[in-house]
Every structure is written in C-alpha cells, then in structure tokens.
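Engineer: below: sequence and its predicted model.
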Amino acid sequence: MSSSVDAALPAPAPAATEALRPAIHYTARDTWLNDPNGLVYWGGQYHLFYQNNPHGNVWGNMSWGHATSRDLLHWTEHPVAIACDEAEDIFSGSVVVDYGNTSGFGTPEEPALVAVYTSAFKAGSGYAGTQAQSLAYSTDSGMTWTKHAANPVLTRNSPHFRDPKVFRYEGEAGSYWVMAAVEAQEQQVLFYKSHDLKAWDFLSAFGARHLQPGRPGAGEWECPDLFPLPVDGDPAAVKWVLIVNVNPGGVAGGSGGQYFVGEFDGVRFRSDAPVEEPSWLDWGRDCYASVSFSNVPDGRRIIIGWMNNWDYANALPTHPWRSSMTLARELRLTTRDGSVRLVQQPVLPAPGGERPTAAPGRVPGGPFELHGPGVPLPDAVPGQAQVIEAEILPGPAGQVVFHLLGTEDGSGGTVLSYDAAEGQLVLDRRTSGYTGFHPEFPSVEAAPLVLEDGLLTLLIVVDHCSVEVFAQGGEVVLTDLVFPGPESVRNRLASTGGPATVRALTITSLS
C-alpha cells in the first residue's frame, strides 16, 4: 500500500459527511463539542455533559451540552444544560451527587446534583479576564440547572485556573470534598478541600514547572482526575491514579492524556514515578480530556475522552456536526514487570447482543496460518461499527498487518501493524482518505508493545471515522480519527516476511 500523502481525497461535500458520523460514538446532532464534563451516573442513566458551542460547529460560546445513556453506547441528546451568557463562558468541570446535602441545594432525602465548573469571565464582569470555580445545581436529575447566587466560590485571580474535578474523600484524614484543578500554564494540579462545596481550603500542589518546552508533557495541563483503584483486583492493595491531560505535549503530538500512579493521603498526591516520566493513556493522536464518571455502581471506574486533537480540531471535514467522544472505557490497575499500570477495556454490549461473523479463510474449530496477502475480512457497512478481536502468534512474520477501510485496488486505507523487529504497534493513516484538510493530520503513531508468550492480542473498533485499538488486554491503546472515502470499505489481514498463526479471529457488527 502506498503511504504517500498525495493520495488524499479532495474535501467531501458537506452533505456527504453524514456518512462519516459514527454508529456507536457520541456526536452532537449539528454543533461542535469538545471536553467531556460532569460525568455522573444518576437515576439509572449515565449523564454526559460536555463543552459545546450551541451556535456553531467550531469552538466558541462555551456551554455545557448534555446527553444521557443507559448503556454508554446509545445516547439521547438533550437541550443545553448550562449556557454561557454575557458575563461568562462555561468551561470544564465535574458533577457530584450531594448525598449528605452538604451544600443545602437539595434535601437528605432528595440530594441535588451539583456541578462545579470553571467560569471564564468576560469583559465587563466583576472578574474579567480570570478563570474561577463556580457552582450550579439540579434537583430534577440533571435536566435543568440553577447557578449559585454567590459564584464564584474559588478564585486565584488567575487567567488559567480551571477544570475542577471533585470527589468525596473518606479516609484517615477525615471526610470531605476534594477538588483537583489546574494552573494550566504552570503545569500544576492544585488540591483543595471543602465541607459544603462552597468554601474551599488549599491542600497541596503536584506539578512539573521545570519541564523543558517541546518534550512530552510540557504543554498546558488540563482536565485532571484523581481516583483510587485496587491493584490486580485486591481491595487491600489500593493505588491512586492522577490523570492529567496536556496540550501540546502529547506523546503522539498535539494534545494527549498522561497519568501518574501513586498515593493520596487526603492532602497530598505522591507519584511513584518522577513527574518527568508520565505514563500515557493513549498512544494515538485523538484521545484528549479523558475524565471519569462519578457515582458509578459497584465501584467501577469508567472514563470517556474527546476524540480529537487541538492541532486540527476546528478543521475536521464534517458538517454540521464536528467532533465525537471516544468509547467509554473501564479502567483497572495491573502489575507488569514490577510496576503498576492502567488497563483499559471499551464498554461494549454483552455477548448476547453481538452478531459475530467468521472471517473468510478461518479454519472452523481451530487456528489457521496467515501467509502474504492473507485473508479478506468483512467489509465495513454503513450504520454499523466493527469490532475485530484477534489472537495472533506472529512467529517468523516480520509484520502482522490489518488493512482497514481500504479501496478495492488496495491504493488507500488505514494500516495497523505489529512490527516484530521494533516491538511496536503502528497505526498509519497517511492514506486513510480525506487527509488534506490540515497538514498535521496525515500521521503515523507507534506504541511499544511486548508480546506475552509470543502472543499478540488485539481488540479493534472501527467506526466510520475512527479506529480504536486495545492491545494486550488493554495495556496498550491507540486512538486515531480517519475519514475514508465512500468506496473505502475493504478490510484485510496479512503478514510480511513469513507466516503467522492466527489462533482466533472474530468480527462483530454493532449498530
């Protein structure tokens, strides 16, 4: 397959881009969206609030959009939840269920949902040019919101103090609300505590002011999240995870998500690794602002990210909608080679709701050997996403290659390959279709990958305008947008340099 960027298709007509709208990823109907906000489970539904421009499909007029879902796959869009006005834009934040009615906005029997968000104050307001933290509350399950009369509740008189993520801390240090927010340009996460969500006291800071410009992690820090998880499923062995999104400075370029594993004693977060050596949530170009849901039953920790990159976000070739969210991903902590790391698995339907399709060429009841051009996989189908699950022993093969969303003659498409010599998983979208809308879009992403007992395991979700890859059980994740042309529906699995053994291969269609 050619890798020349000259293969880029001309820009699609606006009417044609509806075919690029994903089947199982959330998009706003006809407007712009970015960071997920206020993720909360309440009343049997997952509430997704998000940065939204209600009046257009580029960034601006920042307000909180709103959608709900019972399964994290099928979403219902609702009217704007918290709207910008002449005094403020509504930037990122979080929502908590105030069970103890600590704020006084609800009752003990019927607790309020409380949104803690960043007010980006405009000229003419009393806090013009600053960003500060404010409150809004809902007593009707998130459908309507009232701004707190005494906003803002926390200010540093700073132009870049934003993105509060609030959770309830219960530990040796006491019982109270904790806020993680950022001084974005100082690369600092600041922790505060409160007993009523209104009055906040400073606790500590975690940061990296000394990072050199141009290195990964050295851009503005945004959208923090702090939460505990058991290690290897052991409730007696708990670590804390601090997610900090960064722009620019992502591992693949532009914006990206980093994380640290460590300890939190109710006052201070201490990372097990140096701040100069973060781990990465996603090695692709298009997973940013990932934050987790609060109040999820059974202690599950589920995140969603914005599937885009600030390098080219406003230029995506879609109309009237622009941008989507990643799939929801459930997080676990696991120990590998003496260190603790996150594992991510996409939230997908239970097996009873799937429609598996055996790939042509598969030997019924057993593995098959993969040679050269390999085997065709089922074509992409409008209105459906494909989930490809594979267990492969690369053996003597130099590369195992998935050609995704390609053309009949093989001249274009997205290439996902495992390179044995480099020990890397590589996602190449340089000939993926509509790539000429921005010079930063044609790209190749690579992630280090270690086989386990010689085995490569992949879960690949292909959904119209995106490819999400979860390798080795979710220890390595790659997410990229792609914008294939209308004829780009062919999929194939191949090998180079020698045969490989495909131990299992399943294709599932989801609509």
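Structural biologist: In hand now; what should we look at? Numbers count the residues shown, from 1 in each chain.

Engineer: CA atoms for contacts and neighbours, from now on please.
Structural biologist: Fine.

Engineer: and stretch 340-360, end to end?
Structural biologist: Distance between the two ends of stretch 340-360: 39 Å, counting by CA to CA, to the nearest Å.

Engineer: again with stretch 428-448
Structural biologist: Taking CA to CA, stretch 428-448 runs 15 Å from one end to the other.

Engineer: swap in stretch 282-299?
Structural biologist: Its start and end residues considered, stretch 282-299 measures 23 Å (CA to CA).

Engineer: look up how far residue 244 lies from residue 81.
Structural biologist: Residue 81 is 25 Å from residue 244, by CA to CA.

Engineer: my error: substitute residue 446 in the last question.
Structural biologist: The value you get for residue 446 to residue 244, if CA to CA is used, is 21 Å.

Engineer: which of those two has more neighbours?
Structural biologist: Between residue 446 and residue 244, counted using other CA atoms under 10 Å, residue 244 has the larger neighbour count: 30 against 21.

Engineer: quick check, residue 252 in contact with residue 286.
Structural biologist: No: between residue 252 and residue 286 there is no contact under CA atoms under 8 Å: 9.0 Å.

Engineer: neighbour count winner among the two?
Structural biologist: residue 286 (29 against 21).

Engineer: quick one: contacts for the residue lying closest to that one once chain neighbours are set aside?
Structural biologist: Leaving aside its chain neighbours, residue 286 sits nearest to residue 308 (4.4 Å; criterion: CA to CA, 6 or more residues apart in numbering). Taking CA atoms under 8 Å, 6 or more residues apart in numbering as the criterion, residue 308 is in contact with 34, 285-288, 323-324, 481.

Engineer: next, the one to line up against it:
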Amino acid sequence: MTAVTATTADTFRPALHYAARNTWLNDPNGLIFHEGVYHLYYQNNPLGNVWGNMSWGHASSADLLTWTEHPVAIACDDLEDIFSGSIVFDRHNSSGFGRESSAPLVAVYTSAYKSASVHHGIQAQSLAYSLDGGYTWTKHTGNPVLNRGSSDFRDPKVFRYESDAGSYWVMVAVEAQDFEVVLYKSHDLKSWELLSSFGPANATGGVWECPDLFPLPVDGDPENLKWVLTVNLNPGGPNGGSAGQYFVGDFDGVTFTSAATVTEGLQDPDRLGDYQWLDWGRDYYAAVSFSDVPEGRRLMIAWMNNWQYANNIPTSPWRSPMSLVREVSLHTVDGSLRLVQQVAQELASLPAGHPPFTADVVEISEGTHLLDGAAGSVQRIEATLTAGTAEEFGLIVRGNGTKGTRIGIRPAEGSIVVDRRESGQTHFHESFASIDAAPIEPAGNSYELTIYVDQCSVEVFAQGGHVTMSELIFPASTSTDVSLYTIGGTATLNNLCITQYA
C-alpha cells in the first residue's frame, strides 16, 4: 500500500502495490534492508509521467505493506542520467566514504552520459554515498569508477562475496547489446578487475538488462547451495515484449557456470517455452532482489509494465506500479532446479477488510456463473479446481457480466492462460489486448491458484508458485464481479476462499 489516497480521477491507483505519487517510474534499483527499513529506489522521471530525465526515486517501508515516498534520491543533471544500479552497506568502510561513527551506504549506478560530458554517449559505472541511512546522497568526485568505453554497459548489481580464499565485492552488469553478463571484482568499490563473462545464452530476442546473482539452498538444505543468475530482456519475452529469465548453477568467486545445458549464441525463437522465466506474464520486468534481508530471505520486486506499451497505459498523474514483493526459493522439480515464488509473508498475512467469501465443492457446468457475494476490486483469491471434460475452465475477475479478465486452465494444451481482451480499457495500444499462456502441470488432476487482484493488475501464482503470471488490467470501477466459467464441458471447483482488502 502507498501512503497516497486515490481520487476519482485516479481510478487505477493500486491499493496493494507501490506507485509514485504523480510521476513515472520503471526499474527497481538499490534494493536494501537497512536499520529495520526496506528501501526501494527506482528509475524515476521527477518531471513527468513518461520515460525521461532518469533519476533515482525513493520509497521506504518497515513492513513491505505501507510505502512512504521520499524526495528524489539521486538526480540527473546536465552531464548524466542516472540509470539502474544497486546499493551496498559498506560496513567496514572499504570505500573510505564513511566517517568515524557512520559506515556508508554506497550506490553503484550507471551514468548515462549526455552531450555536455566528456564521456558523451558512454554508459559507465559510478558511485554515490549516504551517511544518513539512504535519504541523502553525495556523488563520488572520481566518477566514473568503471568505464569500458561502451554505449550499453549498465545495471550493476553488487554484493559481498565471502569464501575461504578471501572476501571482496562482486559486480554483475551487462553489455546489453551483446547479450552478455560481465562480472568484476573490487576491494574498495572504486577499482575494478574483470573476472569473467556469461552469455549469450537462451533468450536473446532483445537487449539484456538488470542482472542479479545470488545463492539459494536447494530444497531448503543449507549444505546444498546453488547460485541463481537472473537477467531481464526486452523484447523477447515468452508472450511478447519485456520479460526476465534465469539460470541456476555454480559461482566460484570468478565464473558463473550454468548447471543445465543452455542454448549458446542467438536464440531459436521456437524454443522460448523451453527456457526458465521469472514470470510468464506481460508485466514483470527488471526484477532484482533486496540485499541484507534478515534470516537469509531472498525477496524480489519488479517493474509491473511492458516496454511495448509502457508510456501509454491509462493512469494519471502517476504511471506504472511495482509488483508485489516475492520471496523466492529453489526446488527440485522433475529432476531440474526451478525457482518457486510466493508473495512475501508480510503481504500474504495482510488482514482482510471483510469476512472472506468461501465455497465448497461445486461442479461447474458449461458457461459463465456469477458468484453472488464475491465481488471486489482488491482481493486475494485462493482456488483449487479439477479438470473434467472442459477444454478450458477457470475464473473471471474484475468482471461485468461475461466480460472481465479470464484466468483459465487448458488441460489438453498443458497451459494456463490470462485473457485480457475484455478486461477493460485496451485500446490505448495495439499489443495490449492479449491471451498470454504459460506451461502448467496438474497435481493429480488438480490446479491450485492464488490470485492477487488490485485496481490495475492481477498476479497469478499457480501450483504453489511454480508458475507465475503478472498482468496489468484497466477495468471500469464498476467491474468487480467474480465468476466461474468453463468452455466445452465441465470442471470441478474443490474449494474457494476470497479475501477482500477494499
């Protein structure tokens, strides 16, 4: 939830997701938990609600539920735009930016140099530091600290690597047009040494951006750690436009090696469904994880939009929300290592505004069946359905009659679909009205869905978070119905619980 009250003219402002008060945002940046507070920085145009004047906006939260927007953290100027990056807590003051009583937070960001700069046309990595917990920032006078002379070298994610052989900072960045992740090493955040590179591999249908690299225990076993490399690309997603893929493997402090066979070089467009995607929906991009979260939790958040239509979505005066914060874990699924994603517990345990709507076993006959008493605009829907003879079955949310956003299972295809062709406003861009699909396997013959519905979005977590789909929608304020439906036969609703938040 954001500390902003929606108005009549602000119909689509989300209740559960963060959005800036009255400006544009895109990629999350500088995610860190520090002194009891989650800090969310992000690409922000402080002067408008379309992309431009890239600076770092800033919001903070103690609970991942209520976000407070702060003044712009790191602003663009005549010499540079401030592109994506990350923040580390330099607790031992390796950078020398700290003071006797205050270790610094250090932001590592991409300087996109403008015509007035001697580095015009170059993207290079720079530093800024904060001595007040992340609220005010000072740019390093020695910027940039890492310059490859490239026009597309960006999006540094930095973390502290600890091993028996030593401890140092590792930067994971991209050469975007080359579909290449590059890794660097530093002891002071100022001088960097090239370690290795990864890619091109798997999906290469668009530039690579916003990488991340982190360890996770396999099946909860802390003695069995694997490393996850995420990289976002635009376009080239499995359903068109922006998306994020991931690789699971090993990192020895120098090189990341994928545990699974990857498609090297430029992709085969027919193999998109074979790759590992962070999210199969149209609106989950630039996902990165928070640093220093207690108890080793790995929390991620993404920009909820798609570059195909990002500047055109019908929100005002703000434009673009963030996704819900997710906790990710690594599990063995059919012999392969896969990410499993759940909404962070702080959000999943959000108290309801009303008693929940529940339903027991119901056979769903062909057609659309309104659930009387289930209407709402901000909801968590938990349902288990079993296939029968139907070609497709599922739920319609934010509906009006038979129209709305369809979330359906197609058993014969082995797919789950989100159909937003009749979801509300779709005319603002030719690519928005879509049927998006993801592969899904039944458990027995059943399908478990958890769906978060907000004023302008649905986030679907299927089969316990093994498959996720995030989609923007723009329904009328009066479109609040929830319905069950089948096409071409019957299905069974085993259980249903709808929690109302507004």
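Structural biologist: Everything's here; your move. It should be emphasised that the depicted structure is a prediction, and the values quoted were computed from it without experimental measurement.

Engineer: and the gap between the nearest residue to residue 377 of structure 2 once chain neighbours are set aside and residue 11 of structure 2?
Structural biologist: Excluding the flanking residues, the one nearest residue 377 of structure 2 by CA to CA, 6+ apart is residue 480, at 5.3 Å. To residue 11 of structure 2, residue 480 of structure 2 is 13 Å away according to CA to CA.

Engineer: any idea which element the aligned residue in structure 1 for residue 169 of structure 2 lies in?
Structural biologist: Correspondence of residue 169 of structure 2 to structure 1, assessed by TM-score structural alignment: residue 177. Taking DSSP states H and E as the criterion, residue 177 of structure 1 maps to strand 174-183.

Engineer: likewise for residue 68 of structure 2?
Structural biologist: Here residue 68 of structure 2 is assigned to strand 68-74, by DSSP H and E.

Engineer: beyond that strand, next helix or strand please.
Structural biologist: With DSSP H and E, the next secondary element past strand 68-74 of structure 2 is strand 80-89.

Engineer: next structured bit after that following strand?
Structural biologist: Going down the chain from strand 80-89 of structure 2, the next helix or strand is strand 105-113, by DSSP H and E.

Engineer: okay, that next one sits on what stretch of structure 1?
Structural biologist: Using TM-score structural alignment, strand 105-113 of structure 2 pairs with 113-121 in structure 1.

Engineer: what of stretch 216-225 of structure 2?
Structural biologist: The alignment of stretch 216-225 of structure 2 onto structure 1 (TM-score structural alignment) covers residues 229-238.

Engineer: over to stretch 128-137 of structure 2?
Structural biologist: Going by TM-score structural alignment: stretch 128-137 of structure 2 matches residues 136-145.

Engineer: can you get me the start-to-end distance on that stretch?
Structural biologist: End residues of stretch 136-145 of structure 1 are separated by 6 Å (CA to CA).

Engineer: show me what counts as buried in that stretch.
Structural biologist: Of all the residues in stretch 136-145 of structure 1, those buried under the rule 16 or more other CA atoms under 10 Å are 136-139, 141-142, 145.

Engineer: picking up where we left off before, how close does the match of residue 169 of structure 2 get to residue 226 of structure 1?
Structural biologist: The gap separating residue 177 of structure 1 from residue 226 of structure 1 is 12 Å, by CA to CA.

Engineer: equivalent analysis for residue 461 of structure 1, please.
Structural biologist: 27 Å.

Engineer: of the two, which one has the most company?
Structural biologist: The neighbour comparison of residue 461 of structure 1 against residue 226 (other CA under 10 Å) goes to residue 461, with 25 against 22.

Engineer: hang on, the earlier thing: ok, the contacts of residue 308 of structure 1 vs residue 404 of structure 1, which is closest?
Structural biologist: Residue 404 of structure 1 lies nearest to residue 481 out of the contacts of residue 308 of structure 1, by CA to CA, at 12.6 Å.

Engineer: circling back to that earlier point, trace the residue nearest to residue 377 of structure 2 over to structure 1, please.
Structural biologist: Counting by TM-score structural alignment, the partner of residue 480 of structure 2 is residue 489.

Engineer: who touches its match in this structure?
Structural biologist: Residue 489 of structure 1 neighbours (CA under 8 Å, 6+ apart): 379-381, 404-407.

Engineer: at 6 Å instead, please
Structural biologist: 379-380, 405-406 (CA atoms under 6 Å, 6 or more residues apart in numbering).

Engineer: in structure 2, which of these still touch?
Structural biologist: Among the contacts of residue 489 of structure 1, the contacts conserved in structure 2 (both residues aligned by TM-score structural alignment, their matches' CA atoms under 6 Å) are 380, 405-406.

Engineer: okay, these in JSON lines with secondary structure next?
Structural biologist: Formatted as JSON lines, those follow (DSSP: H, G, I helix; E, B strand; the rest coil):
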{"residue": "380", "secondary structure": "coil"}
{"residue": "405", "secondary structure": "strand"}
{"residue": "406", "secondary structure": "strand"}
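
Engineer: now do the aligned partner of residue 323 of structure 2 in structure 1 against residue 304 of structure 1, distance only.
Structural biologist: When structure 1 is aligned by TM-score structural alignment, residue 323 of structure 2 is paired with residue 326. Relative to residue 304 of structure 1, residue 326 of structure 1 is positioned 6 Å away (CA to CA).

Engineer: tally of neighbours for the counterpart of residue 268 of structure 1 in structure 2?
Structural biologist: Matched by TM-score structural alignment, residue 268 of structure 1 corresponds to residue 255 in structure 2. Neighbours of residue 255 of structure 2 under the rule other CA under 10 Å: 14.

Engineer: and the helices in the stretch 251-400 of structure 1, which stretches?
Structural biologist: Along the stretch 251-400 of structure 1, no stretch is classed among the helices by DSSP state H, counting those that start in this stretch.

Engineer: would you map the strands across it?
Structural biologist: Under the criterion DSSP state E, counting those that start in this stretch, the stretch 251-400 of structure 1 carries strands at the ranges 256-264, 269-271, 279-280, 288-292, 302-307, 324-325, 329-336, 339-346, 356-357, 368-370, 375-377, 385-393, 399-406.
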